[in-house]
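> Dropping the sequence and predicted coords here.
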Amino acid sequence: MAIAEFEKTLRTPNSPFDLWLKGDDEAINKTEKEGYALFKEKGCIACHSGALVGGSTYQKMGLIKPYYTKNSDVGRSAITGKDSDKFVFKVPTLRNISLTYPYFHDGAVWSLKEAVKIMADLQTGQTLTDDEANKITAFLVSLTGEHPKVLLPQLPPSTDKTPKPIMH
């Protein structure tokens, strides 16, 4: 139950994009709207869909072109033992993605724009222009919502006068 309560604090259903979906035409700007259109047009939506904008499927990292990493992580095949699961990873949610760097399973990329360009190349075989990458990145940033405030209870001071053991 404690984990479920904690996980509720991770949801941010009040991002600018959510407000736009609910009808606030001013919640996201022209660049973010164009980025959303490109996100769909370029095929990103095939893996990053649903309320969490991803997080519900597994896909091969390097679908069109191989992904090279210094990390020895081979993905789900380490668990399943199947060669067909090599470099297959859970598709991450893109909610709050601007806050969750470094990117990819190996943490190799620190820039969201760079991650967008790499994913377009590896997963769809498309080379994005800087303008396209900037617009898609702007859209992704619009998925960042305000985190709920978590109030921790104030505990009373300890009244235990028993000496504490000294650890060496």
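Yep, that arrived. Numbering: from 1, shown residues only.

> From now on I want contacts and neighbour counts done on CA atoms only, so please keep to that.
Will do.

> all strands for this protein, in order.
If DSSP state E is used as the criterion, the strands of the chain fall at 58-60, 88-90.

> Skip the chain neighbours and tell me the closest residue to V88.
Distances taken as CA to CA, 6 or more residues apart in numbering put K60 closest to V88, at 3.9 Å, once the chain neighbours are dropped.

> Included below, for side-by-side comparison, is a second structure:
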Amino acid sequence: SEAVVIERLTADKGYVRMFKGAFPKDAQPVNYDNYAKAVGAFERTLITRDRFDDFLKGGDKALSSGELAGLKTFLETGCTTCHNGTVIGGNSFMKLGLVNPYPSEDKGRQEVTKDADDHHKFKVPMLRNIAITGPYFHDGSIKTLNEAVEKMAWHQLGQKLEKEKVDSIVTFLGSLTDKKRKGPKSTGAE
């Protein structure tokens, strides 16, 4: 609710200071309209310009042969069941442990909605910049992207991927890193 958002923002002195700096003419800078403006400004910074986008726009040299092979593996494995859309994920909540149970005490979205159908559902992360945004999973328990791919394939798709397929997918995921960010051009075997 609006009231809860404002309550949480005003409880944090850092946010209050930033809102005063961003909206100096407002007597009460921490308000819901300014919150919406701040979120909008932040979201506009999330636009990535990566080599995968160049590829989608017809740049036939934008991706390496290893990244193209990784894209094929990503698609054939079924990763797009959850990771789809413009930001390749980030637009849905899915049960973690869909095929093989994921060991976690965390109830996921059920904690918020109180709906038993939301047990172990978590927001599917977007994959843009994923190669440089570890650790992974909702609890930060997975340290490497390779391990995250392995576990997702097992828990979500019921597949035990060979190391070569994991490396291939991770190589493709490296192409989703914004060209202006520091990070690997590729994060797996070429």
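In hand now; what should we look at? The structure presented is a predicted model; accordingly, all values stated were derived computationally and were not measured.

> closest to A4 of the first structure out of the strands of the first structure?
strand 88-90 (20.7 Å; CA to CA).

> how far apart are the closest one and its match in the second structure?
Mean deviation of strand 88-90 of the first structure relative to the second structure after superposition (mean CA distance after the TM-score superposition for the first structure): 0.7 Å.

> what's the distance between S49 of the first structure and G43 of the first structure?
Per CA to CA, to the nearest Å, S49 of the first structure is found 10 Å from G43 of the first structure.

> same check, this time on P66 of the first structure
Taking CA to CA, one finds P66 of the first structure at 18 Å from G43 of the first structure.

> ok, now how distant is the aligned residue in the second structure for D106 of the first structure from G108 of the second structure?
Using TM-score structural alignment as the criterion, D106 of the first structure maps onto D139 of the second structure. Distance, D139 of the second structure to G108 of the second structure, by CA to CA: 10 Å.

> more crowded one of these two?
G108 (20 against 9; other CA atoms under 10 Å).

> That one maps to what in the first structure?
Under the alignment (TM-score structural alignment), G108 of the second structure maps onto G75.

> For that match, give its distance to E146 of the first structure.
32 Å.

> got it, and L128 of the first structure?
30 Å.

> can you check T93 of the first structure too?
For T93 of the first structure, the distance to E146 of the first structure - CA to CA - is 16 Å.

> Which one of the two is surrounded by more residues?
Higher neighbour count among T93 of the first structure and E146: T93, with 18 against 13, using other CA under 10 Å.

> Aligned to the more buried one, what sits in the second structure?
Aligned partner of T93 of the first structure by TM-score structural alignment: M126.

> number of nearby residues for the alignment partner in the second structure of E5 of the first structure?
Using TM-score structural alignment as the criterion, E5 of the first structure maps onto A41 of the second structure. Using other CA under 10 Å, A41 of the second structure is surrounded by 11 other residues.
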